[in-house]
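J.: Requesting a structural model of the entry that follows:
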Amino acid sequence: MTSSAIRLENISKSFGDVHANRDVSLDIRKGRVLALLGENGAGKSTLMSILAGQLQPDSGTLYVEGEAVVFSTTEKAIGAGVGMVYQHFKLVEAMTVAENIILGRKGSFLLNKAAMYRDVQDLANQYGMDVDPRAKVHTLAMGEKQQVEILKLLFRQSNILIFDEPTAVLTPTEAEGLFVAIKRMTELGKGIVFISHKLEEVMRIADDVAILRRGEVVDTLLVEDVSSTADLAERMVGKAVLLEVNRQPLEPRQTVLRVDNLQDEVLKGVSIDLRKGEILGIVGVAGNGQKQLIETICGLKKPRLADSVSLFGLHWKEFFSNRSWDHALSYIPEDRQGLATCRDLDLVDNFLLTTREGFTNGPFLDRAAAAEKLEHLVELFDIRPPNIHALAWHLSGGNLQKMVLAREFYRKPRLIVAEQPTQGLDISAAEEVWNLLLKTREQAGVLLVTGDLSEALALSDRIAVMCGGEVIGTFSVDDTEQVDRIPQMMAGIKQ
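T.: Prediction:
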C-alpha cells in the first residue's frame, strides 16, 4: 500500500444541533484516487472544506506526512499542498489563462510574459491538457476553464487535489479529458479525492472508496472489491437503488408553451412547442442558447417580439402581467444557491418566495400555516436537516435542491421548466426526482434542460438539440436514427 500523504483522524464538526461529521478518519494516499461517496447531506462537503482550510473541526486532527497540522486558512492548506477544484470556477474572465494561473504568486511584480506563457504551456503538456496560455478565460469552454483551475493548483505544487462533482458541467468528451489528466496526476504521485454521484465514473477512475452516511464513515473498500454500480449504490444509501423509470406514453393534450422564431443576441429563430402530458428534453453543450431560452420563457428576459413566446395561449406580456402563483408556471433553475433561494433566509422564508400568495389573508402573511405545510414537505422529500428554521446555506447542495423541488411542485404547475434538476443529487434522490417528473406530466408539460444525455433519453418523450443558438433538430426519443445522431447535432452538424 502506498504511503499516506494526509490523514484525517477523528474529525467532528457540528452546526448547532446538526452533526455534519462524527469521528471521521480517512487516509488520502499518494498516487491513488479516493472516491468519497454519500447521500446528500452525508457530510462530504463539510469534511472537504475542513481539509481545504475553509472550516475548522470541532475536534480531531489533520496529519500531513505524519505531522499534525492546523489549516486555519485556505492559504495554509494550499501551502501544505492541498487544493480544491470547485464546481463553480473562481477565475478572472477578462484575464488570460496564464495570468489566472500565476495570479497571487509571490515574487517580483514585473513578469516576463514570454517565460510565463512558456511555463504554463510546459505544465499543461506535462499533464496532457490542451489549453492555450494566451487565451482569455471568457472565450473558453467549461472543460477548458476547469483545466485552468487544475493548473492553478498544480502550479502551486499541490500534492492533494480535491474534485467536487467535477464532471457536472462537462460534456462527455471534456470528462474524458479530465480522467486522462487525473490518471497522469496519480502517475506523478498526486493524491486525488473524487466526489461524485455518478457511480460509473467512480468505478472507472477510483482506486479506493470511502462512504459517508449521516456524517460517519460506514465503509471503506477497494474499487476492485465492488461488483457493480448497483452494489456501490446499495452500500451508499443502505438499500437497493435501481435508478430505473417506467415512462409510459401519455396522450399529449393542450399546448402549454409555444416558442415561435425567438431571436436575440444569441438565439437564432428558435421554435419549440410543449403540450400537457409530455416531457420535452433540451440537450446541448452548455452555452449554446439554453440559458437565454429559459430566461425568456420564465419571464426573466423580455422577448424582442411579444408574440414569439406564448404560455397557455397567452402572449408573453399578457401572461406575466397577471400570472397566478399556482396552477401555472414553476421554474427550477440551475443556480439553486443564487436564483432559486436566498442563502441567509431560513427554509420557511425560502418556501414563501414563490408560494406567499397562498398564505396571505388580505395584507397579512400566515407564516405559521406556511411552516406547517413545509414541515410536511420536508418529511415527504426527506430534506436534511429536517429543521424548517435552518438557514439555506446550512443545507448541502443536494438538500437545497430538494427544498426547491418541494416548493415548486407544491404549486401544482401546468408548466414546469426544470433546469439540471438532478445535478448534485445522490442516486436515490435522483431516482425520486425522475419518477416525480414523470408523474407530474400527467397534469403538466415539462421542459427539461439537462446536460445528462442519459437523463434526457430516460425521461423525455421528445428531444430538441441546441447548438449555436439554434434548434438543430426536434424528434421523438423512439426515433433511433435521430437519437444516434445527437452527438453530431450537439456539434452543430445538421442533417
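
J.: Every contact and neighbour count from this point should use C-alpha atoms.
T.: Noted.

J.: how much distance is there from whichever strand or helix holds residue 489 to the middle of the chain?
T.: Of the helices and strands defined by DSSP states H and E, residue 489 is found in helix 486-490. In terms of C-alpha atoms, centre = their mean, to the nearest Å, the centre of helix 486-490 is set 22 Å apart from its chain centre.

J.: Which strands or helices does that helix pack on?
T.: strand 462-467, strand 470-476 (3 or more C-alpha pairs under 8 Å, 6 or more residues apart in numbering; DSSP states H and E).

J.: Can you give the distance from the last one to the centre of its chain?
T.: Relative to the chain's own centre, strand 470-476 is displaced by 25 Å; criterion: C-alpha atoms, centre = their mean.

J.: Then the shortest one?
T.: Relative to its chain's centre, strand 462-467 lies at 21 Å (C-alpha atoms, centre = their mean).

J.: Please tell me how far residue 258 sits from residue 276.
T.: Per C-alpha to C-alpha, to the nearest Å, residue 258 is found 12 Å from residue 276.

J.: One more, please, to line up against the first structure:
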Amino acid sequence: MAEYVNKRTNRGAFAGQTPFVRLQGISKHFGKVRANHEINLDIRPGMIKALLGENGAGKSTLMSILSGRFQQTSGDIYVDGNLTSFASPKDAIKAGIGMVYQHFMLVESMTVAQNVLLGQEKAFLVSPKEQEKEVAALAEQYGLPIDPAATVSSLSMGEKQRVEILKLLYRDSRVLILDEPTAVLTPTETEQLFEAMWRMADQGKSLVFISHKLKEVMAVADEVAILRKGEIVDEFKESDVPNETVLANRMVGRDVELSLDAQPVEPGATVLDVQGLDGDGLEEIMLSVRKGEIVAIAGVAGNGQKELVEVICGLRKPIKGDVSILGLEWHDFYPRPPRKGRSLAYIPEDRQGLATCKFVDLVDNFLLTTRHSFTTGPFLNRSKAVDTTVDIVEQFNVQPGHIDADARSLSGGNLQKLVIGREFYRQPDIIVAENPTQGLDISATEEVWQRLLEVRNRAGILLITSELNEALQLADRIAVMYRGRIIDQFPKSDTKKVDAIGLMMAGVTPE
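T.: Predicted structure coming up:
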C-alpha cells in the first residue's frame, strides 16, 4: 500500500487567525429524521480538516448546508466572523466556499480552459489562447498539471478532478470541500492530489477532506472531526490524532477490524470462463473464475470494467469471443438464466438505481430478484416473503430495520447489505460484485468483506474494485485492467507484481 509523505512547507503560518467559516449550533431535520444536531465546527485558513463518520452520520448533509445546497433547520453560519445565510450554491461560491463532488459536472466536448472559465468570462470576445494561458498559470500555481487545450472527454478521471478543482480556484474559493476525492484515482494520482492539497493549504486555502480511507486521513489531515449519529463526537489536532484503529472505533462506537485473515479455500469447478472477448471497448479479455476463489479486477473506473460486467451479467451481448457461465455458453445461459440452483448473482455498483427501486419498501426490493421463490403459478406468497425479508434484515444487520420503509430512506451501507442479503439468499454459484464497498464506512465495509469471504465456500466470486486494499484483503487472484485490456493477472502471493499494481492501473507494464 502507498505511503504518503506530508510535504507541507508553510505549516503554522496561519495559526491564530479568525476561522474562515464557523458553524454554530447547526441542526437539520428531514421530517422526523434528525440528520445533524447542534454541530459546532471551525474551518480555519491553511488547514486541511478531515471529516469522518459512518454512512448516515450526517457528513454529506452538513457539507451540503455549508455549500448552499440545503438550508439548516436551526443554527448559524459565520464567514469571516459575519453572520451569513446561503439560499443556493451560487451564494456559497460568492462567499468563497465550493465543493468538488464525486460525480464531476463538466462539459465533455469543451476544453479544459473553456470548462474552467465557463460563465466567468471577463469580456464578450475571449481569445482561446489567452484562456489557456490563464488556466495554465493557475494550474502551475497550485501544482495541478493539466493541458488547458485538451478536450475534457480525453482526460483521465484524475485529470477531470483537477479541472473541477481549478474551476473553484478560478472563482477564488477559499474553502474547498472534497467529497471522497480519491475514490476514482490511481495511487499516483492520489499522491499528486495530496501534493496539490498541501500546496493549497500552504497558500492559505482551507480544505475539508471527506473520506473513509483512514490511512489517507492520517497522511493528509491537519485536523480530524468525527461525526456519529448527526453529532460531532471527537475533534483532533494533528499532534493529537490517534492511530487508524482508534479513529475507526470512534467513528463506529465499537471495536472494528481493519484487516482480515482470508484463509484460502480449495478451488472447485470453473464457473466463469472468458476467452478472447473483444469489442465494445474490450480487447482480447481472457479470464476465469473457479468455485472457492475470489478473482479481483483492479483498475480505475472507466477502463472497461463496466462493459465486461455487462457482458457477464447478460446486459449486453458479446461481440467477439467466448463466454461460458456455469458450463453453458452465453447464448444458452441468457436471456433466461437458471433461477434455482446453478445461478449467477449480480451486486451492481449502482445500488440506488440498478440494484433497488428507491420508492418501494424493503419487501418489494427483496422480491426484485427472488420472486420466483415465493410464487406458485401466478400467486405470490407475500406473507412468506415478508417473514424472509425480516430474517434477512436481521441476519445482515440492515438498519434501521423497518421492512415497510422505502429503500431511499436507507443509507448507502445499509442498502448495500440488503442487496447482498437478497442475492446470497438465492444461493448462487457465481457472484459478480461491482465495487461493493464504494462509499461505505469502515463498519459497513467490514461486514460486506466478511459476507463475501463466507460465501466463497460455495461460490466463485468476480470482484470488480477500484480499491487496492480491498483487492489485497479479499482476492486469491488479481487482474489489472487498463483501457479495455487486462494488463496482467497473478496470485496475491506474487509480492513483486502486487507492488507494481499502481503502475499497472496507469497502463505501465513492469518488466
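
J.: And the TM-score between them?
T.: Once superposed, the chains reach a TM-score of 0.94 (TM-score structural alignment, normalised by the length of structure 1), with 494 aligned residues with a C-alpha RMSD of 2.0 Å.

J.: coming back round to it: for the helix holding residue 489 of structure 1, which outside residues touch it?
T.: If you take C-alpha atoms under 8 Å, 6 or more residues apart in numbering as the criterion, helix 486-490 of structure 1 is touched by 283-285, 465-467, 472-473, 494.

J.: Swap in 6 Å and give it another go.
T.: In this structure, residues lying in contact with helix 486-490 of structure 1 by C-alpha atoms under 6 Å, 6 or more residues apart in numbering are 284, 467.

J.: Next: stretch 424-442 of structure 1.
T.: Under the criterion C-alpha under 6 Å, 6+ apart, residues 39-40, 197, 243, 277-278, 398, 422 lie in contact with stretch 424-442 of structure 1.

J.: Please list only the buried members of those residues.
T.: Taking 16 or more other C-alpha atoms under 10 Å as the criterion, what is buried in the contacts of stretch 424-442 of structure 1 is 39-40, 197, 277-278, 398, 422.

J.: now for those residues, which pair is the farthest apart?
T.: Using C-alpha to C-alpha, those span at most 31.1 Å, a distance reached by 39 and 277.

J.: Check the gap between residue 260 of structure 1 and residue 462 of structure 1 for me.
T.: Taking C-alpha to C-alpha, one finds residue 260 of structure 1 at 17 Å from residue 462 of structure 1.

J.: between these two, which one's more packed in?
T.: Under the criterion of other C-alpha atoms under 10 Å, the comparison of residue 260 of structure 1 against residue 462 puts residue 462 first, with 19 against 16.

J.: What does residue 24 of structure 2 correspond to in structure 1?
T.: Residue 24 of structure 2 maps onto residue 9 of structure 1 when the alignment is built from TM-score structural alignment.

J.: How about its match, nearest residue that isn't a chain neighbour?
T.: residue 25 (4.3 Å; C-alpha to C-alpha, 6 or more residues apart in numbering).

J.: same question, residue 269 of structure 1
T.: residue 261 (4.0 Å).

J.: Shouldn't that neighbour be within a strand?
T.: Yes. Applying DSSP: H, G, I helix; E, B strand; the rest coil, one finds residue 261 of structure 1 inside a strand.

J.: What does it correspond to in structure 2?
T.: By TM-score structural alignment, residue 261 of structure 1 lines up with residue 276.

J.: so what's that match up against?
T.: Here residue 276 of structure 2 is in contact with 284-286, 321 (criterion: C-alpha under 6 Å, 6+ apart).

J.: if we go to 7 Å?
T.: With contact set as C-alpha atoms under 7 Å, 6 or more residues apart in numbering, residue 276 of structure 2 has these partners: 284-286, 321-322.

J.: gap between it and residue 321 of structure 2?
T.: Look at residue 276 of structure 2 and residue 321 of structure 2: by C-alpha to C-alpha, they are 5 Å apart.

J.: do the same with residue 491 of structure 2
T.: For residue 491 of structure 2, the distance to residue 321 of structure 2 - C-alpha to C-alpha - is 25 Å.

J.: same thing with residue 72 of structure 2?
T.: 55 Å.

J.: Give me the more crowded residue out of those two.
T.: Comparing residue 72 of structure 2 with residue 321 by other C-alpha under 10 Å, the one with more neighbours is residue 72, at 22 against 15.

J.: Buried ones in stretch 324-338 of structure 1, by neighbour count?
T.: Buried positions in stretch 324-338 of structure 1, judged by neighbour count with 16+ other C-alpha under 10 Å: 325-334, 336.

J.: all strands for the stretch 101-250 of structure 2, in order.
T.: Here the stretch 101-250 of structure 2 has its strands, by DSSP state E, counting those that start in this stretch, at 175-179, 206-210, 223-228, 231-237.

J.: want to throw those strands into CSV with mean neighbour count?
T.: Putting the strands of the stretch 101-250 of structure 2 into CSV (neighbours: other C-alpha atoms under 10 Å) gives the following:
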stretch, mean neighbour count
strand 175-179, 25
strand 206-210, 24
strand 223-228, 22
strand 231-237, 17
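
J.: Ok, which of the ones you listed comes nearest residue 367 of structure 2?
T.: With C-alpha to C-alpha as the criterion, residue 367 of structure 2 lies closest to strand 223-228 of these, at 32.1 Å.

J.: Run through who's touching that closest one.
T.: 48-54, 57-59, 232-238, 251.

J.: Please tell me which residues of structure 2 the top helix by length along structure 1 aligns onto.
T.: Longest helix in structure 1, counting residues (DSSP state H): helix 172-187. Using TM-score structural alignment, helix 172-187 of structure 1 lines up with residues 187-202 of structure 2.

J.: just stretch 228-237 of structure 1 next, same as before
T.: With TM-score structural alignment applied, stretch 228-237 of structure 1 matches the range 243-252 in structure 2.

J.: now do stretch 297-304 of structure 1
T.: Under TM-score structural alignment, the counterpart of stretch 297-304 of structure 1 in structure 2 spans residues 312-319.

J.: Check the separation of the first and last residues in the matching stretch.
T.: 12 Å.

J.: Now do the buried residues in that stretch.
T.: Those would be 312-314, 318, for stretch 312-319 of structure 2 by 16+ other C-alpha under 10 Å.

J.: could the residues you listed go into JSON lines alongside distance to residue 171 of structure 2?
T.: Converted to JSON lines, the buried residues of stretch 312-319 of structure 2 look like this (distance: C-alpha to C-alpha, whole Å):
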{"residue": "312", "distance to residue 171 of structure 2": "45"}
{"residue": "313", "distance to residue 171 of structure 2": "44"}
{"residue": "314", "distance to residue 171 of structure 2": "45"}
{"residue": "318", "distance to residue 171 of structure 2": "46"}
